[in-house]
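S.K.: Got a predicted model here, sequence first, then my questions.
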Amino acid sequence: MERAPVASINLAIVGVGKIVRDQHLPAVAADGDFRLVAAASRNGRVEGIDNFDSIGTMLAAVPSIDAVSLCMPPQYRYAAAVQAIDAGKHVFLEKPPGATLSEVEDLAARAAAQGVSLFASWHSRYAPAVEAARAFLAGTRIQRMRVTWKEDVRQWHPNQDWIWQPGGLGVFDPGINALSIVTRILPRPVFATAATLEFPANRQAPIAASIRFSDAGGLDLAAEFDWRQTGRQSWDIEASTDAGTMLLAEGGATLSVDGRVVHSEPEQEYPMLYRRFAGLVRSGASDVDLAPLRHVADAFMLGQRQVVDPFDD
């Protein structure tokens, strides 16, 4: 099924929470390709547009919608995506794209059959220095890589119980951002070889994780994720290479080689995501890379479970 190109993309947002207010709404407002026409959320509202309590009610009431951004917790995203795709709408999936690999693969097949675009967005891949790091690593031999992704869950996810429930991913909610960068910048695919996951005694998702990776050439890659960090937050990827020590710091904002900054720009992750989404919609293409989510799934399969002290907000 083919769709005619649209001149202006009428967008709806589903799940109006912190990430929508902090990132999606400003990015959409600044993007001339999109016009925000509606929102659906159980609790949140967006001023100046029509608001609904459910995606089904919204789709029935506003047939002019061309695309939807799904920003609710991943455990509830599949059902909403099916409704949107079956209604012929292009779909933007916040990260992680779903609670399981199988459901996202099914969405991709549905989108292809329906002739609509599906975008599994990985915002950290659009951090300013990621492509510079990719180019640097492509021109040298990597000896080893260390990923350190440690932050304070109380600061970034206060009172968000869904994130501790099955499918919420726990510390992998931020950790998958690091994995999305790693899978973008490395010249060859990697696979997990061992993992340790730390679960608070009163939670169903990990608060910390350690993963070892390798590749066909025997790469030494280790990643450390922790949600208990206070003070300075750590979002760093360091690689020892034949061309020097590379440090991709601040979540991908700054690239240094042997201590010298070689690339640094202001962050524009969500504006670039929407630019990419507009291009997919206009071309009728999809972008559904599941490598970061697959690595998380592998970590759960391989991981040794360790019970640690209970955690309360």
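M.R.: Great, that's in hand. Remember, predicted model here, so these are calculated numbers, not experimental data.
S.K.: okay, CA-based contacts and neighbour counts for the rest of this
M.R.: Will do.
S.K.: which element is the residue most central in space within the chain on?
M.R.: By CA atoms, centre = their mean, the chain has its centre lying nearest to Lys95, at 3.1 Å. Using DSSP states H and E, Lys95 sits within no helix or strand.
S.K.: got another, please set it beside the one above:
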Amino acid sequence: MSINLALIGYGAAGKQHVEAINSTEEVNLIGVFEQDKTKRIDNYKSYSSWQDVLDDPKVDAIAFCVQPQFKTKMAIEAMKKGKSILLEKPPCLSEKELDELIEYSNIYNKVIGVMLQHRYQLPKEVFDIEWGPETIATLEVSRPREMKRYFRSWRENPNSAGGGITTHIGIHYIDIASILLGKPVSFLFEGIRNYQYGLDIRTAGIIKFSNGSVLTLAVTAEAKKRNERIIIYDRDNV
């Protein structure tokens, strides 16, 4: 049984979602709603409004590739209409919004997923290793960005972006570390440099996990060379 999915937003992230959707037989993309009518929707059905998506009985689930400040309200509206949800990261702007999404997911018995696609790039054998309390890991993420070009439109406003380089790029690799090491229980972020308040371009820190393992991290958009790596050490594995 396939899932009929509608996509909201057909920018760069939306097109990545389409590529992923088209690679699976379990999901059928039945239409796209893009508010900017100058954008070409290729060969997909184009919804004329958000309300048309909500009212379409064929839609089982909705993928949201919209600005972070709109996601919570739209996702709740969709769940009230019986639709499950897939949210491009970050899924919301605060813990309060996250709690609200979970609450409505329980009320309407609908699934909420978050798109963190980099986790599937790891080799399968990595997931078979059980990392113990003696584990220590380091995470380095360098993604060069031209600041004035990157921080524009909704990204230049902390209230709409929800953060800077750590939220929008570093989070993928923090997610990978959490899959391997378990539930994060404490965070200490230092060395933060901002493009402007609330929009970081560099972060260093320490994350502790429930199994006792520790991760040190460095995320930057200022270095000229791209690099992403995580190194994990315990008694028997590297």
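M.R.: Everything's here; your move. Owing to the predicted nature of the structure, the values given are computational and were not obtained by experimental measurement.
S.K.: Overlay them and tell me the TM-score.
M.R.: After superposition, the two chains reach a TM-score (TM-score structural alignment, normalised by the length of structure 2) of 0.85; 232 aligned residues with a CA RMSD of 2.5 Å.
S.K.: got a list of what the residue nearest to the centre of structure 1 touches?
M.R.: Neighbouring residues of Lys95 of structure 1 by CA atoms under 8 Å, 6 or more residues apart in numbering: Pro74, Ala120, Ser121, Trp122, His123.
S.K.: which of these has the most neighbours?
M.R.: Highest neighbour count within the contacts of Lys95 of structure 1: Trp122, with 26 neighbours (other CA atoms under 10 Å).
S.K.: ok, that one touching Asn177?
M.R.: Yes - counting by CA atoms under 8 Å, Trp122 of structure 1 touches Asn177, with 7.1 Å between them.
S.K.: which residue lines up with Leu186 of structure 1 in structure 2?
M.R.: Aligned by TM-score structural alignment, Leu186 of structure 1 pairs with Leu181 of structure 2.
S.K.: Just confirm its match contacts Asn211, I think it does.
M.R.: Yes - under the criterion of CA under 8 Å, Leu181 of structure 2 makes contact with Asn211 at 7.3 Å.
S.K.: who has more neighbours, these two?
M.R.: Legend: neighbour count by other CA under 10 Å for Leu181 of structure 2 and Asn211, higher for Leu181 (27 against 16).
S.K.: which residues sit in contact with that one?
M.R.: Residues in contact with Leu181 of structure 2 (CA under 8 Å, 6+ apart) are Trp131, Phe209, Asn211, Ser213.
S.K.: Now for Leu280 of structure 1, which secondary structure element holds it?
M.R.: Going by DSSP H and E, Leu280 of structure 1 is in helix 269-283.
S.K.: Touching the helix or strand following that helix from outside, list them.
M.R.: Proceeding C-terminally, helix 269-283 of structure 1 gives way to helix 291-302 as the next helix or strand, assigned by DSSP H and E. Helix 291-302 of structure 1 has contacts (CA under 8 Å, 6+ apart) with 96, 100-101, 172, 176-177, 179-180, 183, 191-197, 211.
S.K.: just checking, which of those residues belong to helices?
M.R.: Leu101, Phe172, Ile176, Asn177, Leu179, Ser180, Thr183 (DSSP state H).
S.K.: correct me, but the last one touches Asn177?
M.R.: No - taking contact to mean CA under 8 Å, the distance of 10.1 Å between Thr183 of structure 1 and Asn177 leaves them out of contact.
S.K.: Can you list the residue ranges for strands in structure 2?
M.R.: In structure 2, the strands defined using DSSP state E lie at 3-8, 27-33, 61-64, 84-88, 112-115, 136-142, 184-196, 199-209, 214-220, 227-233.
S.K.: want to throw those strands into a markdown table with distance to Leu54 of structure 2?
M.R.: Listed next are those as a markdown table, based on distance: least, CA to CA, whole Å:
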| stretch | distance to Leu54 of structure 2 |
| --- | --- |
| strand 3-8 | 10 |
| strand 27-33 | 11 |
| strand 61-64 | 9 |
| strand 84-88 | 11 |
| strand 112-115 | 16 |
| strand 136-142 | 39 |
| strand 184-196 | 36 |
| strand 199-209 | 33 |
| strand 214-220 | 39 |
| strand 227-233 | 39 |
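S.K.: Packed most tightly, which of those strands would that be?
M.R.: strand 61-64 (a mean of 26; mean count of other CA atoms under 10 Å).
S.K.: Ile179 of structure 2: how many residues sit nearby?
M.R.: Ile179 of structure 2 - counted by other CA under 10 Å - has 13 other residues nearby.
S.K.: Appreciated, that's everything.
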